[in-house]
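Q: With the sequence up front, the predicted model follows.
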Amino acid sequence: MREEIHETLSTTPNFQTELAAQLAELMPEVIADGKVDVEKLTELLDGDAAETSERFGLFWPGKKRALRAAQEPTTATLRPDFEKSKDWDTTKNVFIEGDNLEVLKILQKHYHAKIKMIYIDPPYNTGKDFVYPDNYKEGLDTYLEWTRQVNEEGKKLSTNADTEGRYHSNWLNMMYPRLKLARNLLTEDGVIFVSIDDHEQGQLRRLMDEIFGESNFVAQIVWEKVHTRKNSARQFSVSHDYVLCYARKKMQEPGDGGFQRSLLPRDNTSAYKNPDGDPQGPWKADPIYANNPYDADYVITKPDGTEISRPSGQYWRYSKATIDEAIRTRALIWGSGSSMPMIKRYLADVQDGMVPVTLFSRVFAGDNSSAKSEVKDLFGGKPLFSYPKPTRLIQRLIQIAGVGAGDYVLDFFAGSGSTAHATMALSASDGIFRRSISVQLPEPTLSDSEAASEGYGDIAALSRERISRAGVAIAKNFPGTGVDLGFRAYVLIDTNFAKWKVSSDVDRNQLEQHLFDLRESSSEDGVSADDLLSEILLKQGYSLAEQIAPVDVAGLNLRSVGDGIVLAYLNEHVKPTLEQLRAVTDEDPQRLIVLEDAFQGDDQLKTNLAQLCKSRGIEHWTA
């Protein structure tokens, strides 16, 4: 009956293995003895493969290791934190506390090709302390130790001073695997925006060219972050940062799929009036000549016979045919005497919005000062974040990305929580209800900081509080809109299942002890049913916002997912009877999940359940 029972995978996907499987599907002749024949692959790509090692690209010490870090599977999972959540039962927004490298791997199963827009404001490589666990390179074990989830040895901190020989390499090793994983999450028409300053702009541009492809470069935006000159600057007073924009797949021709930037809404249409009751609607008068040449020269004859030529040094903006059509439809405003006519520009004919430009002024997108003011307004005048981004900047990016109702905006360097705040605020103002996913490392606040004095021990806690307070403010400013102002809180942890924790290089004595331990339990002591279910659902490909409720069936306490689409029995201490399991299958779920240890070694019971599920067309899963 093994083929009738599905087992939940213990880890996230192995990207190396999956890539080889895709190659086997596409080109089976390159697979020999279960391995990729690189020479054969090169032969098949003749003409498209580089013939020399002298090629253009970005190379640095540690690049191969950084790539392996992205490909390495993880057993990590996310534990729901109900107390730190807001509106758990109704919200679709998510806040995750943890190392974003591990979290991005976890998100691959469900959110692959489902994220419309990613915005990140990663740590800038300024030559000061680069305080993250081992420069973000060591994965789950380092994260757990750093956050004292494993032992009490303290947090491992490392710096990245500009005097260090691997100054750029350390930063690239941190960014490379995260961007590789992030690309997988974008929809075909998805887009990523990355804020950066001059220190690593050049390296980041080449890194993203490699990961996303040069052809998917969309724009390099210059954002005016400050408006005051710093006279203490040694060379130039820097007043800008950059935002790099890359598409998952940039649309080349209309209709061929991929990302196409959206137009920005027009902020002011009040100039369009309809004083004469024109049936074509509101209009504004527009000159018919300009400084830029138009290849036409003609004379306009007014109704009173006055002939009008273009002014000296000026040029007609429109062709004679356009002017004649305007005369026919009475869309030309003649004026008196020898005055120059004007043409009506109708609001209905104006493009639905404005084409975005690559220079974002502080008036258009906010600046550092406005960003700090937003935080102060939420925290009683206290500037608890050092370098928040203005919500107006992120809202502009959301509009350009064309993020629609139900689409996801992901920020895996959530920091001050500006992205989640911006997403909620824009949704409330335009009625397009978007969703946000935020990921933030629990980086400790500085002991002498105002944030620490206010009781916020780490940035993740402070970020959650900012999002929560922003929701309260938005509800006051936009009452009754129905916008989602909550979030589900999750925390990165190691797997809840002991059977998944053995590594491939464990010695024989450890393995024997591990197998002995499995006799007692496959799940860790003190783990709740909700913890177990969250991990199982993630590893089976469900979202972090599934509707889950406890239900009782024939005396068994189960969890119902999606209003009964999935039922899960996760109590290893109470063995169900066959009659009870028959009653559960009578509920007719699409999928039934039963904890392996709930059978308590009764293979006959397990087989009978498999038969019941098969007869009813129910998927039977164990974990």
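A: Right, received. Where do you want to start?

Q: Only C-alpha atoms from now on, for both contacts and neighbour counts.
A: Will do.

Q: which residues of the stretch 351-500 of the chain fall in strands?
A: Using DSSP state E, counting those that start in this stretch, the strands of the stretch 351-500 of the chain run over residues 353-354, 359-360, 408-411, 435-440, 488-493.

Q: Of those strands, give the one that comes closest to residue 447.
A: With C-alpha to C-alpha as the measure, strand 435-440 is the member of those nearest residue 447 (19.2 Å).

Q: Packing partners of the closest one?
A: Applying 3 or more C-alpha pairs under 8 Å, 6 or more residues apart in numbering; DSSP states H and E, one finds that strand 435-440 makes contact with strand 94-97, helix 100-111, strand 408-411, helix 418-430.

Q: Can you give me the buried ones in the last one?
A: Translated: helix 418-430. If you call a residue buried by 16 or more other C-alpha atoms under 10 Å, then helix 418-430 has these buried ones: 418-428.

Q: a markdown table for these, including distance to residue 260?
A: A markdown table is the format used below for these (distance: C-alpha to C-alpha, whole Å):
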| residue | distance to residue 260 |
| --- | --- |
| 418 | 25 |
| 419 | 22 |
| 420 | 23 |
| 421 | 25 |
| 422 | 22 |
| 423 | 20 |
| 424 | 23 |
| 425 | 24 |
| 426 | 20 |
| 427 | 21 |
| 428 | 24 |
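
Q: What is the nearest of the residues you listed to residue 463?
A: The closest of the buried residues of helix 418-430, once distances to residue 463 are taken by C-alpha to C-alpha, is residue 418, at 8.6 Å.

Q: wouldn't that closest one be in contact with residue 388 here?
A: Yes - with contact defined as C-alpha atoms under 8 Å, residue 418 and residue 388 form a contacting pair (6.9 Å).

Q: about what we covered before: can I get the helices and strands packed on strand 435-440 in a markdown table with distance to residue 216?
A: What follows is the helices and strands packed on strand 435-440, written out as a markdown table (distance: least, C-alpha to C-alpha, whole Å):
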| stretch | distance to residue 216 |
| --- | --- |
| strand 94-97 | 28 |
| helix 100-111 | 21 |
| strand 408-411 | 19 |
| helix 418-430 | 23 |
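
Q: for these, which one sits closest to residue 74?
A: Closest of the helices and strands packed on strand 435-440 to residue 74 is helix 100-111, at 7.0 Å (criterion: C-alpha to C-alpha).

Q: ok and whatever helix or strand comes next after the closest one relative to helix 418-430, angle-wise?
A: Next helix or strand after helix 100-111 toward the C-terminus (DSSP states H and E): strand 115-120. Angle of strand 115-120 versus helix 418-430, following axes from the mean of the first three to the mean of the last three C-alpha atoms, to 10 degrees, is 130 degrees.

Q: okay, now residue 152: neighbour count?
A: Around residue 152 there are 10 other residues, counting by other C-alpha atoms under 10 Å.

Q: what sits against residue 359?
A: 221-224 (C-alpha atoms under 8 Å, 6 or more residues apart in numbering).

Q: hold the first one in mind and look at this next one:
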Amino acid sequence: MEKLRMTSPDLTAANIDKIAELFPNVITETVEGEGEDKVVKRTIDFDALRQELSDHVVEGPQERYQLNWPGKREAAATANKLIDKTLRPVRGRSVDFDTTQNVVIDGDNLDALKLLQESYLGKVKLIYIDPPYNTGGDFIYDDDYVESVEDFERRSGIRDDEGGRLVANAESNGRFHSDWLSMMYPRLKLARNLLREDGVAFISIDDHEVDSLRKICAEIFGEKNFIAQIIWQKVYAPKSTAQWFSEDHDYVLVFARNKMNWRPRALPRTPEMKARYKNPDGDPRGPWKAADMSARNPYKAGVYPVTTPSGRLIPGPPRGTYWRFSEPKFKEMDADNRIWWGKDGDNSPAVKRFLSEVAEGRTPQTLWTYQEVGHTQDAKKTLLKYVPFEHTENVLNSVKPVELLQRILQLGTDPNSDDIVLDFFSGSGTTAHAVLKQNAEDGGKRRFVAVQMHEPLPTPEPDFDSILGIGLTRIDNVAQELREKPMLTDELDLGYRLLKVDSTNLTDVLRTPDATVQSALTGLADSIKPSRTSEDLLFQVLLDWGLELALPISVEHVEGHEVHLVEEGLALIACFEPAITLDLVRAMAQRAAEQPEGGRVVFRDSAFASDDARINVEQIFREIAPSTEVKTI
């Protein structure tokens, strides 16, 4: 019976497998260590790989166009580095835990992205992030996994008793840009893996790092998958204190997973746009607006005289232009009352564009004004409406307006599907707020996955003490407001499942012979930490088996034992009790046999009293549910 891996996926090995499929001749082996510690590892012959990707002889490093910085290799390696962590459910702080499709993760987003690699691989429709801007006064994550937490605290000298793993990035630091890029690079690499083939990423940024961010996104997503660099007018009045220019805008970079598979959805027409369509002649086809019939593109058949209904002869189109249609087509349209000659029938011809016939919605533009999507003051007022701060120093100043996020949701998601929206710098919860509000407005079923580190506030509030707490409070209050609105469907998902990044549920039971004594062997029999619950184990199994973290969960008692059913048993059946009976095994096998694809079943490894008991369990499943995957932890 196979044991579950119970670690984050080995991305380095997975990448080597992908390269091996394309270029098997570049796979080689290296030997690491000596004596008993000697290990043979499969690796890549990079000289051979470079040659495979070149049409000329490669003799050494070649100059090429790219963005480079001190620490880039370490940043790339960090994305692939294994972590020994899991996600533990926090049921008491969740809302509608058993049924909600929304997920909030408490922890470092690099850890979270690694843990999500299998459960959400290729499933996310839209990523939006508002990462910390690199202005010298902000903070960035420090990804040093070599030294211990204690060594890191001594080295950095910035962490208090309540602090998160953050380090200041002052402009005096010689690695001002490098540190920020090294923080962003592995996170974007991991995030790209989660996007669907028709998925898209929107990233807020300012002038300090927009150029560098665009370059690393072009490297990670592919330059051909660049969509747009949107300008958002973030303020409504110039700053008189500016030394040179008042900075009135930020940017939103847009990259698709595959540009050929993604198109922005049309935006709703504004009332002003609809008001341009009128019906002065009472046309039964409804409101229309006049469009110029002349064009600048040369068109041989587009030069001919026309006569107005009033009898005036127009010898041809204006100088240097052409009629848009040939003469036969023009006459056909005129006969169909699709040409407007003016109120008195004496104007140059114009084409009637009927509102009922034009494409639904409007094409998005790259300039977003504050009148359309809000400004920073709007964002701050919204935050204060939903989060009851008692200390002004805790109020965040860099939040984004909900309207801005709703615009992104309108462009990047389909209200008629259950698209997943990921924000791994979720901060005060604006993205989650926007998902709830947009779903309420258009009846959508979008789901959010939000990740935020437990970063402490300058002064603890009565009900929360971190930025994560700000976000949860905001989501709770937005949801409560929506529950009180009339006419909202009961199907609107206003809950979230809170999960916390934590150390693995498994203890380290591996010992060398000289470090093992007879009296300690009994204590090493069970590899599960005594403080972990069966629900903790269940979520680590979900991660290991690549199942979504928002699948519905229920608990049944079968033959006197607690059994977890994920998606009513369709996705997983699990029992983590320390001892099991054959009657329980038969009941679980019968349940698994009812699943269309055989199902999955998992037990606790220490639940088997002996090897004979394990063999009996395997035999029962072979007889009753032969297509079921059975594993242990």
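A: Thanks, I have it. Every value quoted in this text rests on a predicted model; they were computed, and no experiment measured them.

Q: To residue 159 of structure 1, which of the helices and strands packed on strand 435-440 of structure 1 lies closest?
A: Per C-alpha to C-alpha, nearest to residue 159 of structure 1 of these: helix 100-111, 18.7 Å.

Q: so what secondary structure elements neighbour the closest one?
A: Packing partners of helix 100-111 of structure 1 (3+ C-alpha pairs under 8 Å, 6+ apart): helix 167-185, strand 435-440, helix 529-540.

Q: Out of the helices and strands packed on strand 435-440 of structure 1, flag the one nearest residue 167 of structure 1.
A: Among those, helix 100-111 sits nearest to residue 167 of structure 1 (C-alpha to C-alpha), with 20.4 Å.

Q: In ChimeraX, select just the buried ones from the contacts of residue 359 of structure 1.
A: Filtering those down to the buried ones (16+ other C-alpha under 10 Å) takes a single ChimeraX command:
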select :221,222,223,224
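
Q: quick one: which of the contacts of residue 359 of structure 1 is nearest to residue 83 of structure 1?
A: residue 223 (38.0 Å).

Q: The closest one matches what in structure 2?
A: Residue 223 of structure 1 maps onto residue 232 in structure 2, with residues paired by TM-score structural alignment.

Q: Wasn't its match part of a strand?
A: Yes - under DSSP: H, G, I helix; E, B strand; the rest coil, residue 232 of structure 2 sits within a strand.

Q: Show me what stretch 319-329 of structure 1 is in contact with.
A: Contact with stretch 319-329 of structure 1 is made by 294, 296, 298, 332, 343, as judged by C-alpha under 8 Å, 6+ apart.

Q: Closest one of those residues to residue 61 of structure 1?
A: Using C-alpha to C-alpha, those come closest to residue 61 of structure 1 at residue 294, 56.0 Å.

Q: right, and residue 14 of structure 1 touches residue 75 too?
A: No - Residue 14 of structure 1 is not in contact with residue 75 according to C-alpha under 8 Å; the separation is 11.2 Å.

Q: Which neighbours do these two have in common?
A: By C-alpha under 8 Å, 6+ apart, no residue touches both residue 14 of structure 1 and residue 75.

Q: Who has more neighbours out of those two?
A: residue 75 (22 against 14).

Q: What lines up with the more buried one in structure 2?
A: Residue 75 of structure 1 maps onto residue 84 in structure 2, by TM-score structural alignment.

Q: and if you look at residue 41 of structure 1?
A: In structure 2, residue 41 of structure 1 lines up with residue 49, judged by TM-score structural alignment.

Q: Let's verify that match: helix, strand, or coil?
A: helix.

Q: So which bits of stretch 385-405 of structure 2 are buried?
A: In stretch 385-405 of structure 2, counting by 16+ other C-alpha under 10 Å, buried: 386-389, 394-396, 399-405.

Q: Over to stretch 67-84 of structure 2?
A: Applying 16+ other C-alpha under 10 Å to stretch 67-84 of structure 2 flags 72, 75, 78-80, 82-83 as buried.

Q: what's around the alignment partner in structure 1 of residue 494 of structure 2, how many residues?
A: Using TM-score structural alignment, the equivalent of residue 494 of structure 2 in structure 1 is residue 485. Residues near residue 485 of structure 1, counting by other C-alpha under 10 Å, number 28.

Q: what do you get for residue 596 of structure 1?
A: Using other C-alpha under 10 Å: residue 596 of structure 1 sits among 20 other residues.

Q: Contact partners for the residue mapped onto it from structure 2?
A: Alignment note (TM-score structural alignment): residue 596 of structure 1 maps to residue 605 of structure 2. Contacts for residue 605 of structure 2 (C-alpha under 8 Å, 6+ apart) come out as 3, 526, 632-633.

Q: shouldn't residue 318 of structure 2 be in contact with residue 294?
A: Yes - using C-alpha under 8 Å, residue 318 of structure 2 is in contact with residue 294, at 7.5 Å.

Q: So which of the two has more stuff around it?
A: A count of neighbours by other C-alpha under 10 Å puts residue 294 above the other of residue 318 of structure 2 and residue 294, at 21 against 14.

Q: so who does the closest residue to the more buried one other than its chain neighbours touch?
A: Nearest non-adjacent residue to residue 294 of structure 2, counting by C-alpha to C-alpha, 6 or more residues apart in numbering: residue 323, 4.5 Å away. Applying C-alpha under 8 Å, 6+ apart, we find residue 323 of structure 2 in contact with 293-295, 299, 302-303, 316-317.

Q: Would you mind listing which of those are buried?
A: Buried among these by 16+ other C-alpha under 10 Å: 293-295, 302-303, 316-317.

Q: Make CSV out of these and add distance to residue 468 of structure 2.
A: Listed next are those as CSV, based on distance: C-alpha to C-alpha, whole Å:
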residue, distance to residue 468 of structure 2
293, 57
294, 58
295, 56
302, 64
303, 67
316, 68
317, 64
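
Q: start to end distance for stretch 425-436 of structure 2?
A: Counting by C-alpha to C-alpha, to the nearest Å, you get 18 Å between the two ends of stretch 425-436 of structure 2.

Q: ok, back up a step: of the buried residues of stretch 385-405 of structure 2, closest to residue 25 of structure 2?
A: Nearest to residue 25 of structure 2, judged by C-alpha to C-alpha, of the buried residues of stretch 385-405 of structure 2 is residue 405 at 47.2 Å.

Q: Just tell me what that closest one corresponds to in structure 1.
A: Checking TM-score structural alignment: residue 405 of structure 2 goes with residue 394.

Q: ok, now how distant is that match from residue 478 of structure 1?
A: When residue 394 of structure 1 is compared with residue 478 of structure 1 (using C-alpha to C-alpha), they lie 19 Å apart.

Q: What of residue 181 of structure 1?
A: 36 Å.
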